[in-house]
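Visitor: Let me see the structure of the following:
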Amino acid sequence: MNDKHILVVEDEAITRAKLVGYFQHAGYRVSEAENKSQMMVVLENHHIDLVMLDINLPDEDGLMITRNLRSHSNIGIVLVTGRTDSIDKIIGLEMGADDYVTKPFELRELLVRVKNILWRISLTEQKSVIATEDEEDDDLFHFGQCSFDIPKRKLLKNNIPIKLTKAEYDILVAFVANPSRVLSRDRLLNLIEHRVDAPNDRTIDVLVRRLRHKIEDNPKEPQIFTTIHGEGYLFAADIT
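Guide: The predicted structure is shown next:
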């Protein structure tokens, strides 16, 4: 039996029941809510590892809920939406969602995405182990106040684990592997297009902005991820 606890927030009773039943059958502990009010009650009374959140809720927009959750928590967030406009998906990423699926969705694919997110979260929760590790490794990079272990997918700033989504991790790897070299948006897109539905230049800008907020001391005046107008982005930090 999986010890991870998933919260399904969906106002459509049939869709909610389908999601709850499927993930319970997959071995997860599952709670449910049909609106934000019920969701908050569950979050206050249980440790939830991941929220599966419908964008169109009756009492508050799911995008705003995502932003509020992410402002104080590293909980996994998967947006479930019936909207087909790609801008909503980009905004969802910008607000802090880990992933999103569009209705109608394939349950098996959704399960794989949820497993990947929970696995990434579990890495950052091993704080005591991570913080005390002091080993030399050819794939351990230091820049600024950060250390980045690529094989272990561990990013620390001031010895505090920083959670990265898969797309953020992929782009950070590209930057670290190409220091002081301008990377175009097209090149960065090639690294994540198999991970993100309908990626575009805006997707890259969103992900770089999120990395700035997680890594830069002053995201408004970035010293590590610098913009080269008309060309792309440059990783300007010294790497050891």
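
Visitor: going forward, measure contacts and count neighbours with C-alpha atoms only.
Guide: Noted.

Visitor: How about the helix or strand where Lys115 lies, which residues are buried there?
Guide: Using DSSP states H and E, Lys115 sits in helix 107-124. If you call a residue buried by 16 or more other CA atoms under 10 Å, then helix 107-124 has these buried ones: Leu110, Arg113, Val114, Ile117, Leu118, Arg120, Ile121, Leu123, Thr124.

Visitor: Quick one: list the elements packing against it.
Guide: Helices and strands touching helix 107-124, by 3 or more CA pairs under 8 Å, 6 or more residues apart in numbering; DSSP states H and E, are helix 13-25, strand 76-81.

Visitor: Let me know which of those is tucked in deepest.
Guide: Highest mean neighbour count of the helices and strands packed on helix 107-124: strand 76-81, a mean of 24 (counted as mean count of other CA atoms under 10 Å).

Visitor: To compare against the first, here's the next sequence to fold:
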Amino acid sequence: MNKVIVAGGPSLVRTALTRVIDASDTLRAVGTAAHSEELADLLDADVDADVVLLDRSLHTGRQGGFTALVTEICAVTRTVVFGAPSAQEVDAQVRAGATGVLGADVSAAQLVAALETVCRGGLVVALGTAPAVNRAQARVTPELTRDLSVREREILILLSSGQDTASIARDLGLSPLTVKTHITNMLSKLGIRRRGHLIAFAYESGLIVPGITPTSFIPPPLCAPS
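Guide: Next up, the predicted model:
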């Protein structure tokens, strides 16, 4: 059973999130915190949480604000940010170390699935349901993914769905070394240093559209072969 701390947000929201978590078969809420000081006390009390679900509305007086708080928590345990207002939030929170960034209008099933994926070591970005997704789709900028091959884009989609190198290799019939090589090539092409930043790029560029892009989807080449 994976242990979750729910921190920040209105009391009613924390209560609702706790009930959703406790209703699952794999998660259990082990504490709630109204503000960053209470969260620090919980973490210092050694509750052995597997993940902190951190509401984006939580205010903190520390230098660097909310992003600095995310970095501090990530040094102790996995962190999922809940209530991200826009796609622009994704990169900042992933850079800070968050392994999950969720919009405020995700469903209960999406929340549970995201927490389960993060507890298994994956990274999840889900910014909302269909109406928000359609707006995101309008911001697709194909030129950002133009330098990636079809295979690289396929691997990036699977990576963004929370799969690790071994499962991607198995699904695509490749060796793990080949998958790692493709990931390294993507990092180099895009000037990105970490896998988490690759996933943030996949969402911000429009390559991944939450709720629409299936994990088996392979984007067509953006340019006709010469």
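
Visitor: re earlier: helix 13-25 and the helix holding Lys115 of the first structure, what's the angle between them?
Guide: Relative orientation of helix 107-124 of the first structure versus helix 13-25 (axes from the mean of the first three to the mean of the last three CA atoms, to 10 degrees): 60 degrees.

Visitor: ok, back up a step: can you add distance to Asp170 of the first structure and give the helices and strands packed on helix 107-124 of the first structure back as JSON lines?
Guide: Converted to JSON lines, these look like this (distance: least, CA to CA, whole Å):
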{"stretch": "helix 13-25", "distance to Asp170 of the first structure": "28"}
{"stretch": "strand 76-81", "distance to Asp170 of the first structure": "18"}
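
Visitor: Nearest approach to Asp201 of the first structure belongs to which of those?
Guide: strand 76-81 (21.2 Å; CA to CA).

Visitor: who's in contact with the closest residue to Ala97 of the first structure other than its chain neighbours?
Guide: Excluding its sequence neighbours, the residue lying closest to Ala97 of the first structure (CA to CA, 6 or more residues apart in numbering) is Ile77, at 5.1 Å. Counting by CA atoms under 8 Å, 6 or more residues apart in numbering, Ile77 of the first structure makes contact with Leu50, Val51, Met52, Leu53, Thr66, Gly96, Ala97, Asp98, Asp99.

Visitor: Tell me which stretches of the first structure form strands.
Guide: Secondary structure of the first structure (DSSP state E): strands located at 5-9, 29-33, 50-54, 76-81, 99-102, 140-143, 146-149, 154-157, 160-161, 182-183, 225-228, 232-235.

Visitor: I'd like the ones you listed laid out as JSON lines, including distance to Val129 of the first structure.
Guide: As requested, those are exported to JSON lines (distance: least, CA to CA, whole Å):
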{"stretch": "strand 5-9", "distance to Val129 of the first structure": "23"}
{"stretch": "strand 29-33", "distance to Val129 of the first structure": "26"}
{"stretch": "strand 50-54", "distance to Val129 of the first structure": "23"}
{"stretch": "strand 76-81", "distance to Val129 of the first structure": "21"}
{"stretch": "strand 99-102", "distance to Val129 of the first structure": "27"}
{"stretch": "strand 140-143", "distance to Val129 of the first structure": "16"}
{"stretch": "strand 146-149", "distance to Val129 of the first structure": "14"}
{"stretch": "strand 154-157", "distance to Val129 of the first structure": "11"}
{"stretch": "strand 160-161", "distance to Val129 of the first structure": "11"}
{"stretch": "strand 182-183", "distance to Val129 of the first structure": "34"}
{"stretch": "strand 225-228", "distance to Val129 of the first structure": "29"}
{"stretch": "strand 232-235", "distance to Val129 of the first structure": "29"}
